[in-house]
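Novice: Got a sequence here, can you model it:
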Amino acid sequence: MGYMQPGTEGVMERTRHQEPEPEPEYTGPMRGLGDMVHKVLEKTGVAKVVKRAAKGKDCGCAARRKALNKAVPFSKG
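Specialist: Have a look, this model is predicted:
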């Protein structure tokens, strides 16, 4: 390992000070395909990039999630 200058931060120090990611609005059981896609996008970080690119405007994610849940539900009934 290389020598670090006094007062500098290593990679571990920078990641330790990051803010925790916010919880998704629905944490119950998955209702359909929309919830699965949402979870995958949250875990991979894509959702964070989309929200940043939307700059506070509605990106339509909630409507697509609802439509996918309705089209491909996971419940029996």
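Novice: drop to CA atoms for contacts and neighbour counts, all remaining ones
Specialist: Fine.
Novice: Next, residue 38: secondary structure please.
Specialist: helix (DSSP: H, G, I helix; E, B strand; the rest coil).
Novice: That one and residue 63 touch, don't they?
Specialist: No. Look at residue 38 against residue 63 with CA atoms under 8 Å: they stay out of range, at 11.6 Å.
Novice: Among the two, which residue is more densely surrounded?
Specialist: residue 38 (17 against 12; other CA atoms under 10 Å).
Novice: Alongside the first, I'd like the structure of this one:
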Amino acid sequence: MSTPLPRSVPSSTRLHGVRWQRSSRSTGMNNCVETACPASGPWAGRLAVRDSKNTSGPALLFAPSAWEGFIDALR
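Specialist: Got it, this is the predicted structure:
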């Protein structure tokens, strides 16, 4: 039986060595999300998403295809 992939981390500070990117549509009020692509650990290959107002808070982890589907649905 395979190990289930993580869907979130309780603190985005656990994602070591990632570079967070803020939305290009972000305002100066931090009302947006930030994304990162972890390269190692059990979350490698996932897209991490966190709230820019709470940078040490939790991060959700998505398969790239799931995130792309979400973005396509918003368009």
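Novice: Just give the TM-score of the two.
Specialist: For these two chains in superposition, a TM-score of 0.29 is obtained (TM-score structural alignment, normalised by the length of structure 2); 40 aligned residues with a CA RMSD of 4.0 Å.
Novice: and the closest residue to residue 35 of structure 2 other than its chain neighbours, how many neighbours does it have?
Specialist: Nearest residue to residue 35 of structure 2, sequence neighbours excluded (CA to CA, 6 or more residues apart in numbering): residue 49, at 4.6 Å. Neighbour count for residue 49 of structure 2, taken as other CA under 10 Å: 22.
Novice: What strand or helix carries residue 48 of structure 1?
Specialist: Following DSSP states H and E, one finds residue 48 of structure 1 within helix 46-54.
Novice: list the helices and strands that helix packs on?
Specialist: helix 33-44 (3 or more CA pairs under 8 Å, 6 or more residues apart in numbering; DSSP states H and E).
Novice: what comes up buried for the helix it packs on?
Specialist: Residues of helix 33-44 of structure 1 classed as buried: 33-35, 38-39, 42 (neighbour count, 16 or more other CA atoms under 10 Å).
Novice: Now render the residues you listed as TSV, adding distance to residue 53 of structure 1.
Specialist: Below are the buried residues of helix 33-44 of structure 1 laid out as TSV (distance: CA to CA, whole Å):
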residue	distance to residue 53 of structure 1
33	24
34	21
35	21
38	17
39	19
42	15
